[in-house]
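Trainee: My questions concern the predicted model and sequence given below.
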Amino acid sequence: MYELLFWKYLDEVYLNHHEVYEAIEEKQTVEGLEELPVQVILNRIASVFSKWEKVDDNSWKNNAGVGAFQVKTTPQSIQIDCYGTEGKTMDTLVDIMEEFKCPLYDPQVPMRYDEMSE
């Protein structure tokens, strides 16, 4: 499994990314993060991946190739767990989240890919 995580800071707020990640993993509310339009984001993902089989409300699998992913949400975050998913598919998911101004945090590296990163 490869984990992708997304959140959006409030204006002028910048926190330790790994601490934010750990708080999100614990399902805690994080002061300084924006509430996300979770349903709108889920609808956008469903629209972009409409050719994929929707396994349940938050899971998709690619019948035409390899890979599957599951979306887990909190009011402040979107976590996408990818299973055997191609890089191109993960890039598409990252692009969708960029539309909502939510850059990728990659906990495997760990690094957040936003304009503030050095």
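Mentor: Perfect, I can see it now. Numbering: from 1, shown residues only.
Trainee: drop to CA atoms for contacts and neighbour counts, all remaining ones
Mentor: Noted.
Trainee: secondary structure element for residue 29?
Mentor: Using DSSP states H and E, residue 29 maps to neither a helix nor a strand.
Trainee: For residue 74, see how far away it is.
Mentor: According to C-alpha to C-alpha, to the nearest Å, residue 29 and residue 74 sit 9 Å apart.
Trainee: and here's the other structure:
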Amino acid sequence: MYELLFWKYKEEVYLNNHEVYERLLEQETIDGLEELQIEVIINRIAKVFSKWERLDETSFKNTAGVGAFHLVTTPQSVLINCYGTKGTDMEKLCQIMEEFKCPLYDPQVPMRYDEFAE
């Protein structure tokens, strides 16, 4: 499994990314993060991945190839658990989230890919 996590800071706010990641995994609400349009985001992902089988409201499986992913959301975040998902498909997910001004935090590295990343 490969995790991709997305959130949006409020203007002029920047916190410790790894601490934010850990707190979001616990489904905590975090001061300094924007509320996201979760339903709109899920619908956008479903549209882009419309050729994939939708196993339930938040799970998608590539029936024409390899890979699957599952969305875990809070009002402030979108975690995408990828299972054998190709890099190009993970890149599409990142591009969708960029449309909503939510850069990727990659906990495997760990790094957040925004203008503040070091």
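Mentor: Right, received. Where do you want to start? Not measured: the values here are computed from a predicted model.
Trainee: How about the contacts made by the residue sitting furthest away from the middle of structure 2?
Mentor: Computed with C-alpha atoms, centre = their mean, the residue of structure 2 farthest from its C-alpha average is residue 64, at 22.8 Å. The contact partners of residue 64 of structure 2, by C-alpha atoms under 8 Å, 6 or more residues apart in numbering, come to residue 52.
Trainee: so it is in which element?
Mentor: Residue-wise, residue 64 of structure 2 maps onto no helix or strand under DSSP H and E.
Trainee: Structure 1: which residue goes with that one?
Mentor: Using TM-score structural alignment, the equivalent of residue 64 of structure 2 in structure 1 is residue 64.
Trainee: Would you map the strands across structure 1?
Mentor: Using DSSP state E, the strands of structure 1 run over 2-7, 53-56, 59-61, 68-74, 77-83, 104-106, 111-112.
Trainee: would CSV of these with mean neighbour count and distance to residue 25 of structure 1 be doable?
Mentor: Output for these, formatted as CSV (neighbours: other C-alpha atoms under 10 Å; distance: least, C-alpha to C-alpha, whole Å):
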stretch, mean neighbour count, distance to residue 25 of structure 1
strand 2-7, 20, 10
strand 53-56, 13, 22
strand 59-61, 20, 19
strand 68-74, 19, 10
strand 77-83, 21, 9
strand 104-106, 21, 13
strand 111-112, 16, 16
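Trainee: how about those strands in CSV, adding distance to residue 40 of structure 1?
Mentor: Listed next are the strands of structure 1 as CSV, based on distance: least, C-alpha to C-alpha, whole Å:
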stretch, distance to residue 40 of structure 1
strand 2-7, 15
strand 53-56, 17
strand 59-61, 16
strand 68-74, 12
strand 77-83, 12
strand 104-106, 18
strand 111-112, 23
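Trainee: Figure out which of those is closest to residue 94 of structure 1.
Mentor: Evaluated with C-alpha to C-alpha, the strands of structure 1 place strand 104-106 nearest to residue 94 of structure 1, the distance being 6.4 Å.
Trainee: tell me what that closest one is packed against?
Mentor: With contacts taken as 3 or more C-alpha pairs under 8 Å, 6 or more residues apart in numbering; DSSP states H and E, strand 104-106 of structure 1 sits against strand 2-7, strand 111-112.
Trainee: neighbouring contacts of the last one?
Mentor: So that's strand 111-112 of structure 1. Strand 111-112 of structure 1 has contacts (C-alpha under 8 Å, 6+ apart) with 17, 103-106.
Trainee: try the longest one
Mentor: Taking contacts as C-alpha under 8 Å, 6+ apart, the residues outside strand 2-7 of structure 1 that touch it are 21, 33-34, 36, 76-83, 97, 102-108.
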